[in-house]
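Student: Provided below are the primary sequence and the corresponding predicted coordinates.
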Amino acid sequence: MLEKLNYYLTDIQQTDPITLSQQAELLCHELAVFELSNLKIEGYDYDPAIAIEELGLDAELVDHLVEDYVEQITKSVVQFEKYLKELQNSKANSKDLDYTPFRELAHKNLGVARNLRIHDAQILLYELMKKDDLDYLVHCLEALKYCAIKLKPQRAYDTLKLLAIKNAL
C-alpha cells in the first residue's frame, strides 16, 4: 500500500510543476470521490480570504504562510510514511501498534491547517489522528499530500526536488 507514496519522491525527476499539479488534481479528486467520500472534501477549494479576514493578516503574509504549510506537509509525508511502515510491520508481527508518534505528527500539522483555515487538511489530519485502519490512513495521507500540492504546486515541486536530492545522497 505504501508503494503509492514512494513515487512521491522517486518520479519527481521526470515531472514539472504543471504535471505535478494536474496529477494532484486528478488523484485528490479520485480519493475524495471513492475511498474518502465519507469526508465530503470533494470540490473543496481553499479560500485565503477567510484566513485573511479571520486572522487580520494581509494577503501576502497568508500566501507566504500557505507556502510554508505546503513545504511542511510535503516534508511530513515522508515522516508519516516511516511511521506507517513501522505500524504495518508491528501489525504483521502481531505486536501492539503504537500510533503515538504518527498522531503527534498529525496533531502538529493540524494546528497549522486550522490556523490557516485549510478545511480539507483539517478533516484529513483529524482522521490521521483518530483512526486505526492502516489502509484508510494511507488513503488519508495520500489525499493530504495531493491537496497540499494543489494549494501551491511550485512550492511542493521545489520541496520534492530538494527531498529527492537529499534522498539520493
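Tutor: Received it, and whenever you're ready, just let me know what you need. Values in this document were obtained by computation on a predicted structure and should not be read as measured data.

Student: Please count neighbours and contacts with C-alpha atoms only from this point.
Tutor: Will do.

Student: Tell me where the longest helix sits in this structure.
Tutor: For the chain, the helix reaching the highest residue count under DSSP state H is reported as helix 59-92.

Student: try it against this one:
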Amino acid sequence: MLKKFKFFVKSSNEQSIMQMLNDAKKICYTLVTGKLSNLNIQNYTYDISIAVRELGLDKELVTQLVDDYVAQVIKAVVQFEDYLATLHISKDNHNDLDYTAFRELAHKNLGVARNLRIKDAEILLYELMKEDDLEYLFACLEALKVCAIILRPKCAYDTLKLIEVKSSL
C-alpha cells in the first residue's frame, strides 16, 4: 500500500517540476526577447563540459556545485526581493536610494556564476550590480530566477519547497 502511495507522490512531483519548468521557460523567453533583449542571452544553454575542462574538476563535482549554485540563487531571490521592496519604498518617499546591500548580494552570487561558467547568470548578476532602474532590476531578477529553474529544475523545485515549508513554521 505504501509503495503505491509513494509512486503517486513521485509522479505528482515530476508533474509539478515539469509545470514549473514550462512556466519558467515561457517567462524567460518573454523577458529575454523583450525587456532584456539587449543582453543577448535568449539562445544561451549551459555547457557543463566547459566548467569541467577549465576548472579541472570531474563532472560529478561540477554538477553538485551547479546544484548548490541554483539553491543559493533561489534563496537569494527572496533577499533580492526584500532589498528591491526597500528601494521602492525609499523611492516613493523621495529618499536617497542605497543599493549597497543589493549590490553586495549580486556580487557574491556573481562570483559563483563566474566560477561555474554560467554565462546567462553572469550577465544578469552584472546588470544587478550596475543598474539603478528598479523596474529593470526586477526584470533581471525574474530572469535570474527562471534561468536557475531552467538550469536545474529538480534542484530549484526542492529548494522552493524547502523555503515554503520553512516559511510555514
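Tutor: Looks like it arrived, so ask away. As the structure is a prediction and not an experimental result, all values here were calculated from the model.

Student: re earlier: residues in contact with the helix or strand just after the longest helix of structure 1?
Tutor: Along the chain past helix 59-92 of structure 1, the next helix or strand (assigned with DSSP states H and E) turns out to be helix 100-116. Contacting residues not belonging to helix 100-116 of structure 1 are listed as 48, 51, 62, 65-66, 69, 72-73, 76, 80, 83-84, 119, 121-122, 125-126, 128-130 [CA atoms under 8 Å, 6 or more residues apart in numbering].

Student: with structure 2 superposed, average distance for the longest helix of structure 1?
Tutor: Helix 59-92 of structure 1 differs from its equivalent in structure 2 by a mean of 0.3 Å after superposition (mean CA distance after the TM-score superposition for structure 1).

Student: Now do that helix: which elements does it pack against?
Tutor: Applying 3 or more CA pairs under 8 Å, 6 or more residues apart in numbering; DSSP states H and E, we find helix 59-92 of structure 1 packed against helix 48-55, helix 100-116, helix 134-151, helix 153-168.

Student: And the most centrally placed residue in structure 2, how far from residue 58 of structure 2?
Tutor: Closest residue to the average C-alpha location of structure 2: residue 145 at 2.9 Å, with CA atoms, centre = their mean. Computed as CA to CA, to the nearest Å, the residue 145 of structure 2 to residue 58 of structure 2 distance reads 26 Å.

Student: Leaving out the residues flanking it, which one is nearest to residue 164 of structure 1?
Tutor: residue 9 (5.5 Å; CA to CA, 6 or more residues apart in numbering).

Student: Which positions in structure 2 sit opposite whichever strand or helix holds the one you found in the alignment?
Tutor: With elements taken from DSSP H and E, the one containing residue 9 of structure 1 is helix 3-10. Per TM-score structural alignment, helix 3-10 of structure 1 has no counterpart in structure 2.

Student: in the helix or strand following that helix, what's buried?
Tutor: Of the helices and strands lying after helix 3-10 of structure 1 in sequence (DSSP H and E), the nearest is helix 17-33. Applying a neighbour-count criterion of 16 or more other CA atoms under 10 Å, the buried positions in helix 17-33 of structure 1 are 17, 20-21, 24, 27-29, 31-33.
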